[in-house]
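Chemist: sharing a model that was predicted from the sequence below.
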Amino acid sequence: MTAVEPRTATDEPEAGTTTGRIRGRHEGGLAVFRGIPFAEPPVGPDRFMAPRPARTWDGVREAFAFGPPPPQEIPVPETFAFGPPPPHESHGSGDAAPTDDRTDGDWLTVNVWTPGVDPAAARPVIVWIYGGAYKVGSSDEPYYDAHRIAGDGDVVTVTFNHRVGIEGFAQIDGAPANRGVLDQIAALEWVRDNIAAFGGDPAQVTVVGESAGAGAVACLLTAPAARGLFHRAIVQSLPGTFFSPELAEDVTAAIAAEMGLRPTVADLSGVAPRVLPAAGAAVSRALRSHQDRWGAVALTPTPFSPVVDGDVLPVTPWRALADGAARDVDLIVGHTRDEYRLFVATSELVGQIDDARAAEALRVFGPGPDPERAYREAFPDASPERLFELVQSDWLMRMPSLHLAEAQVRGGGRAHMYEVTWSAPGNGGALGACHGLDVLLLFGVYDTDLGRLFLGPDGVPEAERLSAHVRRAWTDFAATGDPGWPAYDTEQRLTRLLDTEPRTSAYPEEASRRLWRDHVFAPLPLVRDRDR
């Protein structure tokens, strides 16, 4: 049992949890609690293991500061597929979390923004899961400040940390697969058991995630252990990368070998959690040298993805939903129009894509027996750079998102589709409706590096009306299951276009839809000699 300072008289908000009482702060009309443990620190003998419930404490624990971010690589622009771009800014609103030896393992923490600590209020609950290529990310980023979601929508909003990179997603001998997903399930169990104390309704929980966070939501829709922990879901820019166990094992073995280690708990536990992410160089070397075995994965910036292991994830999300696994879960799913443009711009590829490089991308990432020819015929006026961007937008996020909506409909469930078509005015408008823009629109936090990148010096007024529209749609959906536009079906294909003047029309990416119509998003395989 952890000792905490005795309770003292205070006008700061307090709440009781299953592990003890906590004290937060009043901020901007909300009660805010940060850094609440939902699981034991995954260090020592718990390293690389499934999360264990947090210990109880005596007295009242201060919940003023975010928990420390999980161990991760230091992000650089070209590595930010599946999440908003860098840099990591310090701990946002709230105090910086201490990082001494006593607390640095406390990565598995939740944060709560609530309009009022009233157990009788029974407000809808939104749980946000961050993105970051399954290898970076934390809930303390300033652009994940949930004040506007909770305040504008009168909902209780939760964010949390989960393990990423080698700690969370590497396939390690002696450890369970998908530890990051197991952390997410543990956080949702905490919400189920505790959110009523913060004025939330555990029977009205909506999980929301973007990019790798959208992949997390898709995992939760699939995982048997997550059934009943949430009731609605919003999937923003779903990555199509789910690994087979063979591929995941090979990737981890290669990364470990670059460090002179075996891919075992014993070997990797000998490297401190905060030191292991320095293996980023080893990861890069492994990616560059394994295209013959890893296929398209070797041409991405990340070797981590959820693993279809037959246990945590019995099948892929697309198959699970088509089989009816989530037919009782209301779903919003969508993407931005120009997903991959962010990565072209932040990796300094603008103006550098020639016809040969475009042809390689079309062959590697496109569907069907002759994807290069198919794309060139479908987009006859597209430049090499545009083709390079289009096929990776489609492979990575646009078509996985569309196919998830269609799988949900086939499985007897309901899905609402959207596409962000509003072009970010920042960077001279060069980013278009790029990846991550919907994060900015949802949270409405503009005075961050992310906001300045997307909006430039004068773009806030232009963004604000659409931002309010997105927040209202998401919070209305959390409360009622209706975001304000019709459900998607495979005949009319009605889709909400999120622009200066939002409107509903047929799904706008018809050429890409037709190209990918017969594609199956299966677990990515390990490429063997006989498969070439």
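Modeler: All right, it came through fine.
Chemist: for the rest of this, base every contact and every neighbour count on C-alpha atoms.
Modeler: Will do.
Chemist: all strands for the stretch 151-300 of the chain, in order.
Modeler: 156-160, 200-210, 232-236 (DSSP state E, counting those that start in this stretch).
Chemist: now do the chain
Modeler: 14-17, 20-23, 25-27, 30-37, 60-62, 109-114, 123-129, 156-160, 200-210, 232-236, 330-336, 415-420, 494-498, 503-506 (DSSP state E).
Chemist: distance check, F242 against C219.
Modeler: 10 Å (CA to CA, to the nearest Å).
Chemist: quick revisit: what's the closest of the strands of the chain to V271?
Modeler: With CA to CA, the closest approach to V271 among the strands of the chain belongs to strand 109-114: 23.0 Å.
Chemist: for the closest one, packing partners?
Modeler: strand 30-37, helix 147-153, strand 156-160 (3 or more CA pairs under 8 Å, 6 or more residues apart in numbering; DSSP states H and E).
Chemist: of those, which stretch is the most buried?
Modeler: Neighbour counts (mean count of other CA atoms under 10 Å) averaged over each of those peak at strand 156-160, with a mean of 28.
Chemist: can you list the residues that contact that one?
Modeler: 108-115, 123-129, 138-139, 146, 149-150, 187, 198-200 (CA atoms under 8 Å, 6 or more residues apart in numbering).
Chemist: and the comparison structure, right after this:
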Amino acid sequence: MTTTEFSPPTGGACEGPAPVVRTTAGAVRGRNEEGIAVFRGIPFAAPPVGEARFMAPRPAPAWDGIRDAHAFGPPPPQDLGLMGGPGLIDVPQGDDWLTVNVWTPDADPAARRPVMVWIYGGAYKLGHSGSPGYDARRIAADGDLVVVSLNYRVGMEGFAHIEGAPANRGLLDQVAALEWVRDNIEAFGGDPGQVTVFGESAGAGSIASLLAMPRAAGLFRRAIAQSVPGTFFSDALARDIGTALAAEMGLRPTVADLSTVEPRRLTSAGESLGPKMPQHIDRWGQAAPTVTPFSPVVDGEVLPTTPWQALANGAARDVDLLVGHNRDEYRLFIAMAGQLGQIPEDKATSALRLFAPGPDGEQAYRTAFPDASPSELYERVQTDWLFNMPSLHLAEAQRAGGGRAHVYELTWPAPGNGGALGACHGLDIPLLFGTFGADLALLLFAGAEPSAEAEALSSRFRASWTAFARTGDPGWPAYDTAERLVQLMDAEPVVTAYPGEASRRLWEGYDFRPLPLL
């Protein structure tokens, strides 16, 4: 376990007396930063190592004295391939992975402000709440509410199918963090009865999972899911991929075998298998081209069924839902592969045959988009399959189950690369947090200062999200299947009928089931 230092308050960047809050495990000392009290790296569970490795999270050990909460906790072991290699996460290393961070305008228990809990994305194989792009001070300040972010296990530690270990350990970590919020957030000025979870990509997939998980019931009142991925594994598929992951290290997929490998070395199993996944398309089907060997597993226990089925059955009818996507989601991945506008006809055909719904899906797409080039068809079908239709169908499932949902689509194009990236995956993160010079935003905004238009849209994102967290109303009508009204997030906001009608019709009635083992 990492060593905790207990020291007196320090000056420097702090403004005024350092805030001290007592949690159920002990007292923590934060910092005052630009009018916001910030607490970083507070353990919500014990380090999941030794006998606790690959197990459900356990309570954090208590401490005496006052613990400095000045630095983000260490990131969980992860595949950093998409981030350009190690070293980009400049935080201490250690095994206290399961920590939370709090931004609050006033750590006064009487304040009882709404609470927003951020769950990061990263293909279920990477991510860290301390990433600069997730600095939540502008959300807390603009919305006058409390923001919490959390770490959860990813990759092999959090999502690989391992014999003798519970499935979906990363999701169980999120539940434990939400239980910490329930038990502690009042001391930070938050209202435990008014909690909103929000997240993007794998974070949105996690939130969709939490909506379907009995263990998470009652831990949040509202949910914001940004770009929900449709990839959920069946138990059989997860077992087969888990076996392949362990085999990359010459091991069996058991707790006994995998526990012999140091956590940060075990990430190499996913790093080496991912690029090989397309070779297994005959067994892993639609999961194979994603090169992501981790997803939530519909195991029948931790996650009893898919989010779409659970919501349609009324599992979250009492939770307010805000869900949406970006118009050009998949373009980011094409650009990162250096293939923008360079997709040949045969590759587009393969994608259409694999991902388009129904036995005549390829022809249906070609008919619906008669003027589309091979590159445009390739992008369109994967945008629809992976993010846009899962997001829209989540809203429709919520409504079918007796709940309420609001829907948005981001249509404002990223200014980087001459605007060629469009409204691509991940663009909503810097717009929401206002962190234009960090992480993926360096690509999307080309390192330039944000324009007045970008700042205005950024403020609109925060105003809508925080209004929803406070009232359940982001400022536009709820979605229904008659008018299908959605908010277009652009330089000029517009409420209109869902703009992707051609795609919506192609996917009408489609059942997002767990991906099978073929």
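Modeler: That came through, no problem. In this text the structure is predicted, and so the values were computed from the model without any measurement.
Chemist: can you give the structural similarity as a TM-score?
Modeler: Here the superposed chains carry a TM-score of 0.96, computed using TM-score structural alignment, normalised by the length of the second structure; 511 aligned residues with a CA RMSD of 1.6 Å.
Chemist: ok, back up a step: would you mind giving the strands of the stretch 151-300 of the first structure as TSV with distance to M399 of the first structure added?
Modeler: Rendered in TSV, the data for these read as follows (distance: least, CA to CA, whole Å):
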stretch	distance to M399 of the first structure
strand 156-160	27
strand 200-210	15
strand 232-236	12
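Chemist: among those, which comes closest to Y418 of the first structure?
Modeler: With CA to CA as the measure, strand 232-236 is the member of the strands of the stretch 151-300 of the first structure nearest Y418 of the first structure (9.1 Å).
Chemist: F242 and C219 of the first structure: who's more crowded?
Modeler: C219 (27 against 24; other CA atoms under 10 Å).
Chemist: which non-adjacent residue is nearest the counterpart of the more buried one in the second structure?
Modeler: Using TM-score structural alignment, the partner of C219 of the first structure in the second structure is S209. Closest residue in space to S209 of the second structure, ignoring its immediate chain neighbours: P307 at 5.7 Å, by CA to CA, 6 or more residues apart in numbering.
Chemist: ok, now which ones touch the one you found?
Modeler: A208, S209, L211, A212, L394.
Chemist: what residue in the first structure is paired with it?
Modeler: Checking TM-score structural alignment: P307 of the second structure goes with P317.
Chemist: what does L145 of the second structure give?
Modeler: By TM-score structural alignment, L145 of the second structure lines up with V155.
Chemist: likewise for P76 of the second structure?
Modeler: Checking TM-score structural alignment: P76 of the second structure goes with P70.
Chemist: any idea how far S512 of the first structure is from the equivalent of T260 of the second structure over in the first structure?
Modeler: In the first structure, the residue matched to T260 of the second structure (TM-score structural alignment) is G270. According to CA to CA, G270 of the first structure and S512 of the first structure sit 47 Å apart.
Chemist: between the two, tell me which one has more neighbours.
Modeler: S512 (19 against 10).
Chemist: how many other residues sit next to the closest residue to that one other than its chain neighbours?
Modeler: Setting aside the residues directly before and after it, S512 of the first structure is nearest to D394 in space (CA to CA, 6+ apart), at 7.1 Å. D394 of the first structure has 27 neighbouring residues, counting by other CA under 10 Å.
Chemist: and the one 3 residues further on, by the same measure?
Modeler: Taking other CA under 10 Å as the criterion, the count of residues near M397 of the first structure is 25.
Chemist: can I assume it is in contact with H335?
Modeler: Yes: counting by CA atoms under 8 Å, M397 of the first structure does reach H335; the two are 7.0 Å apart.
Chemist: are there residues contacting both of the two? Which ones?
Modeler: S237, L238.
Chemist: returning to that earlier point: the match of C219 of the first structure and T306 touch, don't they?
Modeler: Yes: assessed by CA under 8 Å, S209 of the second structure is found in contact with T306 at 7.4 Å.
Chemist: picking that back up, tabulate the helices and strands packed on strand 109-114 of the first structure in CSV, adding columns for distance to H469 of the first structure.
Modeler: Output for these, formatted as CSV (distance: least, CA to CA, whole Å):
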stretch, distance to H469 of the first structure
strand 30-37, 21
helix 147-153, 11
strand 156-160, 18
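Chemist: show me what contacts E5 of the first structure?
Modeler: E5 of the first structure neighbours (CA under 8 Å, 6+ apart): D58, G59, V60, R61.
Chemist: next one: it from M417 of the first structure, what distance?
Modeler: 49 Å.
Chemist: elements contacting the longest helix along the second structure?
Modeler: Longest helix of the second structure, by residue count under DSSP state H: helix 452-471. Helices and strands touching helix 452-471 of the second structure, by 3+ CA pairs under 8 Å, 6+ apart, are strand 113-119, helix 137-143, strand 190-200, helix 428-433.
Chemist: need the winner for burial among those.
Modeler: Burial of these is given as mean neighbour count (mean count of other CA under 10 Å); strand 113-119 ranks first at a mean of 27.
Chemist: check the mean deviation of it from the first structure.
Modeler: Superposing on the first structure and averaging over aligned pairs (mean CA distance after the TM-score superposition for the first structure), strand 113-119 of the second structure comes out at 0.2 Å.
Chemist: just want the angle from that strand to helix 452-471.
Modeler: 120 degrees (axes from the mean of the first three to the mean of the last three CA atoms, to 10 degrees).
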